[in-house]
Every structure is written in C-alpha cells, then in structure tokens.
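Asks: here is the input, now give the coordinates:
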Amino acid sequence: MNKRVVSLILISTTLLVSACTKENLNSDSIIDVSSSQAINNNEFYLENEDTTAKDSNDSKKNSGTIKIPINIMSKYSKDITYLEVKEDSSLQEKLEIIIKTISREYFNGLPISVTVYGKNLAKIELKEPKDLSNSRVSWKVDYLNEVTKEYTINTIIKNIIQEDYKGAWIEKIQLYYENELIQLD
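Replies: Now for the predicted structure:
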C-alpha cells in the first residue's frame, strides 16, 4: 500500500513540475523585458571606456549598457541568458528587471517585488496572486513546499546576487513570503 502511495505522489509531482515548466527553451531564446533586451552569449561585461568588449561592433551598438546573466533551467538544459540593461539605471530598476524575468521564466509570473535598502540590501517579497481562484499556481503550494522550497530560494538568490558584476551591487538579500521571512528548516 505504501509503495502505491509513494508512486502516486511521485507521478503527481512529476506531472505538476512538467506542467509548470516552460518547454522548448533553447539557447536562441530571447527574453522580452520592457526597457531592456535579453542577449544569449557567453560573456558578461560592462561596456564603457575602461573595459573592452570582445566584438568592437557590439560595443559600439550596445555602449552604455550592461549585460546581466540569468540562469534559466528547463526540463532538458540549463541556459544562461543575458539581460541588457542601461548602465545608468538605478540598482532598484536593474533588480526589478531581473525579478520580473525570474518570475516569468521560473515561477509562472507569480508576483514578486523588490526593495533596495541602503547600498547593499534587497528585500524580496513573494506575494500570492490577488485572485487565487483564477490562478493555477501559488507560491505556497507549488514553490515553497517541502520539496521545492530550497530550489526556489537558491534560484532567486543566485540570480540576484550577481557575484561577477564589477559595479555596486546587492550583497545581502532578505526573502519574504506574505511578510514572513523565509528560512530553510
């Protein structure tokens, strides 16, 4: 009897994950983000007078922008997509673009907000959709349950921290769900 229950749980979990995962994601995909562009390549650099881009034509075309890597994992692969953001954007604006992309690509567009405190702290709030009756997914049920909570936290934090970024960036993150600090048990 226990083997059947475990099998049913595994099957239903697999179906749920499959239904929530965006399929056919490949390295040629482009993320459409307002006020930014996504670029797929294998470089991360700040284009200005101090650093040199690999391709001089690209550096002229994209001058004044930074490329922020976002790890997008699908069922079959792990791709890095680069969001192109204006260099003079505020840290808050850059983080909002990243959060919007993470929400759409990883979490079926569930609401996420970010607030920057000081120079190095970001508070990220995971919010349930306002109308739960029309939503197929929720943070609590689908992404903060016992099985997926650690993956959800790691996904958000790894894409926000941006360890290779050379400029001023976030060093600390507080992650909240419905005004409660999220912690691993």
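Asks: rest of the way, CA atoms for contacts and neighbours
Replies: Noted.
Asks: Asn120 - how many residues pack around it?
Replies: When neighbours are counted by other C-alpha atoms under 10 Å, Asn120 registers 13.
Asks: for the protein, what's the longest helix?
Replies: In the chain, taking DSSP state H as the definition, the longest helix is helix 2-20.
Asks: tell me where this structure has strands.
Replies: 32-33, 36-39, 65-73, 78-86, 112-117, 121-126, 172-177, 180-181 (DSSP state E).
Asks: measure the closest residue to Asn179 other than its chain neighbours to Asn57 for me?
Replies: Distance criterion C-alpha to C-alpha, 6 or more residues apart in numbering; nearest residue to Asn179, sequence neighbours excluded, is Glu125 at 7.2 Å. Per C-alpha to C-alpha, to the nearest Å, Glu125 is found 40 Å from Asn57.
Asks: so between those two, which is more surrounded?
Replies: More crowded of Glu125 and Asn57, by other C-alpha under 10 Å: Glu125, with 20 against 10.
Asks: distance of that one from Asp28?
Replies: From Glu125 across to Asp28, the span is 31 Å (C-alpha to C-alpha).
Asks: now Gln92
Replies: 28 Å.
Asks: higher neighbour count, those two?
Replies: Gln92 (15 against 11).
Asks: looking at it, the more buried one is touching Tyr117, isn't it?
Replies: No: using C-alpha atoms under 8 Å, Gln92 is not in contact with Tyr117, being 9.5 Å away.
Asks: I'd like the structure of this one too, to check against the first:
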Amino acid sequence: MNKLAVILFLVTTTLLNTACTNNDYKLSNISVIESDESLIKSENNLESNKNSQIKSGDIINLPIQISIKDLKETKYLSISDSSTLEEKINVILNAISKECFNGLPIKATVYGNDIAKLELLEIKDNDKNRYSWKDDYLNDNVKEYTINNIVKNILQEEYKGTWIKEVQLYYNEKLITLD
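Replies: Just a heads-up that it's a prediction; the model follows:
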C-alpha cells in the first residue's frame, strides 16, 4: 500500500511540475507605454526588467497584466511619480481599456488613499461603437475575467509608495459582484 501511495505522489508531483513549467506562461515580450501613450517601447529580454516597479528620476514604471484569451503579457506604464493617486489610476485604466476592453471608458474616483471607486461607462453614441460593457464584458461568460483584469491591475500590490487598498467596481451606479 505504501508503494502505491509513493508512486501516486511521484506521478502527481511530476505532472504538476510539468504543468507549472509550461512555456505558455513565460513572458517573452515586455512593453513600456509612456503615460502620454504616444510612445511604446518593447523589450524582448525579461531579465533586464527584474523589478516590477522601476524608478527612473521622477518617472515610475507600473506593471499591468494584459490577459486576452489565453495570452498573458506584462506591460509597463511610465507615470510621473509626482502625479496624484487618481491620475496614476486613470493612466492604468486608460491602458487597460484600450488593450482589453476596446476603449470603453472607465472613470476613477479616489477616496482618501484607501478606496478607488471605478465606474464602467457606456459610450453615448452606440452607433459609433459596437461594444458595450453590459453586452460584451459583464455577461455571465466573461464577467469574472473583466472584474479580475481591472481589479488586479489597479491594486498594484508590488508598488512601494502610497496606494489604494480597496477597489469598488460599478456599472449604472450598481456595485458589480460575482453572484
């Protein structure tokens, strides 16, 4: 009986190690997006960007995780360190919106240095834009992805400076939940 348990343990461990070292999860392309979003720099070498938060003078590079389908990519946003917390969050939201949500607007309001209230806004003239938060990103199939993608990028757990601790996500003035 003990031999069977050892064999099952070894097989399980081998399978887990194989799954965790899958090359699909390696980041081969890291980009830096300037805060004015007019210049995008790419780097193919992950080793040169070991720190998730890089300071260069009064510019900080904050990482955002872009997840589209099964592809994951890290991009760095160059933001002035002297910007307000709300301005930093809005730069992150604009990048996430453009990269993952077809440019649909997200408005941030920061209360103190603890809470960010994010409002997902629809574009008024829906003829120009065929995308909608409600239809495309808050339906039962992708709602969890939408919430995770926005909240995880806003929390910035690696950031050493003053940052928010809680994110509230709203659509049509109603708090979005996973129920």
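Asks: returning to what we had before: how about the residue nearest to Asn179 of structure 1, what does it touch?
Replies: By C-alpha atoms under 8 Å, 6 or more residues apart in numbering, Glu125 of structure 1 lies in contact with Ile112, Ser113, Val114, Leu175, Tyr176, Tyr177, Glu178, Asn179.
Asks: now restrict those to buried residues only.
Replies: The neighbour-count criterion (16 or more other C-alpha atoms under 10 Å) marks Ile112, Val114, Leu175, Tyr176, Tyr177 among the contacts of Glu125 of structure 1 as buried.
Asks: help me confirm that the second one comes into contact with Ile124.
Replies: Yep, that's Val114 of structure 1 we're talking about. Yes: under the criterion of C-alpha under 8 Å, Val114 of structure 1 makes contact with Ile124 at 4.5 Å.
Asks: relative to Lys75 of structure 2, how far out is the most centrally placed residue in structure 2?
Replies: The centroid of structure 2 falls nearest to Asn153 when counting by C-alpha atoms, centre = their mean (3.3 Å). Separation of Asn153 of structure 2 from Lys75 of structure 2 (C-alpha to C-alpha) stands at 11 Å.
Asks: cool, and Glu99 of structure 2?
Replies: Glu99 of structure 2 is 10 Å from Lys75 of structure 2, by C-alpha to C-alpha.
Asks: overlap in contacts of those two?
Replies: Joint contacts of Glu99 of structure 2 and Lys75 (C-alpha under 8 Å, 6+ apart) are Ile66.
Asks: those two: which is more packed in?
Replies: Lys75 (23 against 13).
Asks: what lines up against that one once you look at structure 1?
Replies: Correspondence of Lys75 of structure 2 to structure 1, assessed by TM-score structural alignment: Thr81.
Asks: thinking again about what came up before, structure 1: which residue goes with the residue nearest to the centre of structure 2?
Replies: In structure 1, Asn153 of structure 2 lands on Asn159 (TM-score structural alignment).
Asks: what does Asn126 of structure 2 give?
Replies: By TM-score structural alignment, Asn126 of structure 2 lines up with Leu132.
Asks: now that match. Nearest residue, chain neighbours left out?
Replies: Ser138 (7.8 Å).
Asks: can you pull the contacts of the one you found?
Replies: Leu110, Glu128, Pro129, Leu132.
Asks: what sits against whichever residue in structure 2 pairs up with Lys172 of structure 1?
Replies: In structure 2, Lys172 of structure 1 lines up with Glu166, judged by TM-score structural alignment. Shown here is Glu166 of structure 2, whose contacts under the criterion C-alpha under 8 Å, 6+ apart are Asp114, Ile115, Ala116, Leu155.
Asks: how close does the match of Lys75 of structure 2 sit to Ile72 of structure 1?
Replies: Applying C-alpha to C-alpha, the value for Thr81 of structure 1 to Ile72 of structure 1 is 7 Å.
Asks: same check on Ser34 of structure 1?
Replies: 18 Å.
Asks: so for these two, which sits in the more crowded spot?
Replies: The neighbour comparison of Ser34 of structure 1 against Ile72 (other C-alpha under 10 Å) goes to Ile72, with 19 against 9.
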